[in-house]
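Trainee: Predicted model, plus sequence, below.
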Amino acid sequence: MGNKAIKVTILVLLLLILVQSAAFAETRFNIPNIQLQIGDGVEGNEVGELETSLRILILLTVLSLAPAILILLTSFTRIAIVLSMIRRALATQTMPPNQVLIGLSIFLTIYIMSPVWGEINQEALQPYLNEEIGQEDAIDRGVEPLREFMFRHTREKDIALFINMSEGDRPNSREDIATYILIPAFVLSELKTAFQIGFIIFIPFIVIDMIVASTLMAMGMMMLPPVMISLPFKILLFVLVDGWYLVIKSLVETF
């Protein structure tokens, strides 16, 4: 009886599928008519509409570059690398998760860069919105606080490297250094500083790994992975010295 009911149900489903397929095949779809035309130009109000469209296009382009701007022109690079090295030194694999580390890096970047962004808002954005200055002046004023921030944390050696590779004239002052030269020099300096901090963080954890490995070897426990024993001790040490507090405090003070 049960098999008969199942067969009847399957037969009904097949009939419904056939009916819907027939109805779907008979349905007519209206394909929209698309035409491309080349006119003689724009006049009058159409010029304003074109300018608005171009501004929207430029705005979308800037928004698409926002992640790169956040990473390359701010303190985000140093913070993200150092936090990742802490996780690698602890050997906790994916703990804390990437989302936590990136989120913490973003908010620390906002905290560190808030004076710079406040100056940009006061000197460039607000005067431009109030129509007190033009677009070019707003860009020049807005870039200047970022340049000053990057100059403070960029080594002269890195700036000289890109100036020499560009084969340009030797600058006499900071104003003569182009922004496209300053940005890669700043990123290179940030990478070096981040790896220096990471090396210092690694040292105590490497000592713990060496002690645990030597102890296990002396006890003849060759098959036991030292990481399984050293991991709790490293976490305990990091918690006892309030490691997150010390690392974040040191990172913020470097800026």
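Mentor: Okay, I see it. Every value quoted in this text rests on a predicted model; they were computed, and no experiment measured them.

Trainee: from here on, contacts and neighbour counts on C-alpha atoms
Mentor: OK.

Trainee: from memory residue 208 sits against residue 232, does it?
Mentor: No. Residue 208 lies out of contact with residue 232 (Cα atoms under 8 Å); the separation is 10.5 Å.

Trainee: Of those two, which one has the most company?
Mentor: A count of neighbours by other Cα atoms under 10 Å puts residue 208 above the other of residue 208 and residue 232, at 19 against 13.

Trainee: Sticking with that one, tell me its helix or strand.
Mentor: helix 179-218 (DSSP states H and E).

Trainee: count of neighbours near residue 101?
Mentor: 18.

Trainee: ok, now how distant is it from residue 81?
Mentor: 10 Å (Cα to Cα, to the nearest Å).

Trainee: Counting neighbours, what do you get for residue 123?
Mentor: For residue 123, using other Cα under 10 Å, the count is 16.

Trainee: May I see the buried residues of stretch 7-26?
Mentor: When burial is assessed from 16 or more other Cα atoms under 10 Å, stretch 7-26 yields no buried residues.

Trainee: ok, the residue nearest to residue 159 when sequence neighbours are not counted - contacts?
Mentor: Counting by Cα to Cα, 6 or more residues apart in numbering, residue 185 is the residue found nearest to residue 159 once chain neighbours are left out, at 5.2 Å. Applying Cα atoms under 8 Å, 6 or more residues apart in numbering to residue 185 gives the contacts 154-155, 158-159, 161-162.

Trainee: what about 10 Å?
Mentor: Counting by Cα atoms under 10 Å, 6 or more residues apart in numbering, residue 185 makes contact with 150-151, 153-163, 179.

Trainee: what's the closest of these to residue 87?
Mentor: When the contacts of residue 185 are ranked by distance to residue 87 (Cα to Cα), residue 153 comes first, at 25.1 Å.

Trainee: Isn't that closest one up against residue 191?
Mentor: No. In this structure residue 153 lies outside contact range of residue 191 using Cα atoms under 10 Å: 11.2 Å.

Trainee: Looking at those two, which has the bigger crowd around it?
Mentor: residue 153 (17 against 14).

Trainee: what residues does whichever strand or helix holds residue 160 touch?
Mentor: Here residue 160 is covered by helix 156-166, with elements defined by DSSP H and E. With contacts defined as Cα under 10 Å, 6+ apart, helix 156-166 is touched by 151, 168-171, 177-178, 180-189.

Trainee: do stretch 234-244 as well
Mentor: 83, 86, 89-92, 201, 204-209, 227, 230-233, 245-246, 249-250.

Trainee: hmm, back to that, quick check on the contacts of residue 185: which are buried?
Mentor: For the contacts of residue 185, buried by 16+ other Cα under 10 Å: 150-151, 153-154, 158-160, 162-163.

Trainee: want to compare, so here's the second one:
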Amino acid sequence: MNARRAGLAAFGVAMAVAAPAAAVTFDQGMESFLSLAEGGSLSGRIVQGIVLLTVLSVAPGLLIMVTCFTRIIVVLSLLRSALGLQQSPPNMVLISLAMFLTFYIMGPVMDRAWQEGLRPMLNEQVTGEQGLERMIEPFRDFMFAHVRGRDLAAFASFSGDPPPAGPEPGSPPTAQSVDLRLLMPAFLLSELRRAFEIGFLLFLPFLVIDMVVAAILMAMGMMMLPPVMIALPFKIIFFVLTDGWFLIAGSLIRSYGTGG
């Protein structure tokens, strides 16, 4: 049931953020969509179908932008490179692990989007516009909690807007006062930065192993033997003995303040 709720909430938020991602305000997009829904003309239904197909095509990218998937998959990819493995674990395994960790971390956010937005909308307790706005709020709060203020200010300067500020003059910005057009790319940039920071720390112990193995081979006069080939099993056994997968998964979860 929780997986079903999470899936429905994820689909709903993808539809909800499609308009801001296309640089169209939410109110304008919903007004146009609802006006088409009220008109029963054939052309209106055709436009509805085109809009729905467009939203479905960009939904995966939108979900990546508003969740923790980006940080997790980048860290896992850098980990594989640090180990010196090219195709193991396969991409499908890394993506599946990143997806499961994403659903675990984003569980409270998706459950809130379901409880406050999607379920009341499906039960016709609120209008479609109100339901979509409520579904956006949990994801907006999540992104705002993990975005760097410097990135927000940078994207505001790119567009010529003033730096984000709170409702009162001189007050710090709040999640509701920041436009999604600025928040989403700033959040994605912050996630990439943190992912590379984690990746740098992951590379250090494996780099030490490579240097030690290369120094030993050089001291033994075995310069024709590739150090990478000799260091690979030592890096794998080191990663296994330290329970590396558990440590990486736990560190990623705790980096979002989840899991204690």
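Mentor: Looks like it arrived, so ask away. This one's a predicted model, so the numbers in the text were calculated from it and none came from an experiment.

Trainee: ok, back up a step: just flag the most distant two among the contacts of residue 185 of structure 1.
Mentor: 153 and 163 (17.2 Å).

Trainee: Tell me if I'm right that residue 206 of structure 1 and residue 231 touch.
Mentor: No. Counting by Cα under 10 Å, residue 206 of structure 1 stays clear of residue 231, with 11.2 Å between them.

Trainee: any shared contact partners between these two?
Mentor: With Cα under 10 Å, 6+ apart as the test, residue 206 of structure 1 and residue 231 both reach 89-90, 212.

Trainee: Now distance to residue 122 of structure 1 and neighbour count too, for these, in a markdown table please.
Mentor: Below are these laid out as a markdown table (distance: Cα to Cα, whole Å; neighbours: other Cα atoms under 10 Å):
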| residue | distance to residue 122 of structure 1 | neighbour count |
| --- | --- | --- |
| 89 | 42 | 20 |
| 90 | 43 | 21 |
| 212 | 56 | 20 |
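
Trainee: which one of these is nearest residue 195 of structure 1?
Mentor: residue 89 (12.7 Å).

Trainee: Alignment lookup: the closest one to structure 2.
Mentor: For residue 89 of structure 1, the aligned position in structure 2 is residue 82, judged by TM-score structural alignment.

Trainee: Could you find the closest non-adjacent residue to its match?
Mentor: Nearest to residue 82 of structure 2 is residue 203, by Cα to Cα, 6+ apart, at 5.2 Å.

Trainee: show me what contacts the residue of structure 2 most remote from its centre?
Mentor: Of all residues in structure 2, residue 221 sits farthest from the chain's C-alpha centroid, using Cα atoms, centre = their mean; the distance is 48.0 Å. Residue 221 of structure 2 makes contact with residue 215, according to Cα under 10 Å, 6+ apart.

Trainee: quick one: it and residue 229 of structure 2, what's the gap?
Mentor: For residue 221 of structure 2 relative to residue 229 of structure 2 (Cα to Cα), the value is 16 Å.

Trainee: Same check on residue 214 of structure 2?
Mentor: With Cα to Cα as the criterion, residue 214 of structure 2 and residue 229 of structure 2 are 10 Å apart.

Trainee: do the same with residue 147 of structure 2
Mentor: When distance is defined by Cα to Cα, residue 147 of structure 2 is 40 Å away from residue 229 of structure 2.

Trainee: Show the residue spans covered by the helices in structure 2.
Mentor: Taking DSSP state H as the criterion, structure 2 contains helices spanning 2-21, 26-38, 42-65, 69-83, 91-105, 107-113, 119-122, 128-146, 149-158, 180-219, 227-241, 244-254.

Trainee: Can you give me the buried ones in the first one?
Mentor: Of the residues in helix 2-21 of structure 2, those with enough neighbours to count as buried (16+ other Cα under 10 Å) are 5-21.

Trainee: how many other residues sit next to residue 158 of structure 2?
Mentor: Residue 158 of structure 2: 11 neighbours (other Cα under 10 Å).

Trainee: Tell me the residue in structure 1 aligned with it.
Mentor: Under the alignment (TM-score structural alignment), residue 158 of structure 2 maps onto residue 165.

Trainee: can you pull the contacts of residue 208 of structure 2?
Mentor: Residue 208 of structure 2 touches 214, 235, counting by Cα under 10 Å, 6+ apart.

Trainee: Same check on residue 114 of structure 1?
Mentor: Residue 114 of structure 1 touches 108, 120, counting by Cα under 10 Å, 6+ apart.

Trainee: Just tell me what it corresponds to in structure 2.
Mentor: Using TM-score structural alignment, residue 114 of structure 1 pairs with residue 107 in structure 2.

Trainee: Likewise for residue 104 of structure 1?
Mentor: Under TM-score structural alignment, residue 104 of structure 1 pairs with residue 97 in structure 2.

Trainee: That match reaches residue 76, doesn't it?
Mentor: Yes. Counting by Cα under 10 Å, residue 76 is a contact partner of residue 97 of structure 2 at 9.0 Å.

Trainee: Look at those two and report which has more neighbours.
Mentor: Comparing residue 97 of structure 2 with residue 76 by other Cα under 10 Å, the one with more neighbours is residue 76, at 23 against 15.

Trainee: hang on, that one packs against residue 92?
Mentor: No. Taking Cα under 10 Å as the definition, residue 76 of structure 2 is not a contact partner of residue 92, at 11.9 Å.

Trainee: Identify the contacts common to the two.
Mentor: Common neighbours of residue 76 of structure 2 and residue 92 (Cα under 10 Å, 6+ apart) are residue 98.

Trainee: For the residue mapped onto residue 127 of structure 2 from structure 1, which non-adjacent residue is spatially closest?
Mentor: Using TM-score structural alignment, the partner of residue 127 of structure 2 in structure 1 is residue 134. With Cα to Cα, 6+ apart as the criterion, residue 134 of structure 1 has its nearest non-adjacent residue at 6.3 Å, and that residue is residue 128.

Trainee: and the one you found, how many residues sit next to it?
Mentor: Residue 128 of structure 1 has 18 nearby residues by other Cα under 10 Å.

Trainee: Any figure for the gap between it and residue 137 of structure 1?
Mentor: Taken as Cα to Cα, the span from residue 128 of structure 1 to residue 137 of structure 1 is 8 Å.

Trainee: What of residue 93 of structure 1?
Mentor: 48 Å.

Trainee: and what of residue 119 of structure 1?
Mentor: Noted for residue 119 of structure 1: a distance of 15 Å to residue 137 of structure 1, by Cα to Cα.

Trainee: More neighbours: which of the two?
Mentor: residue 119 (16 against 13).
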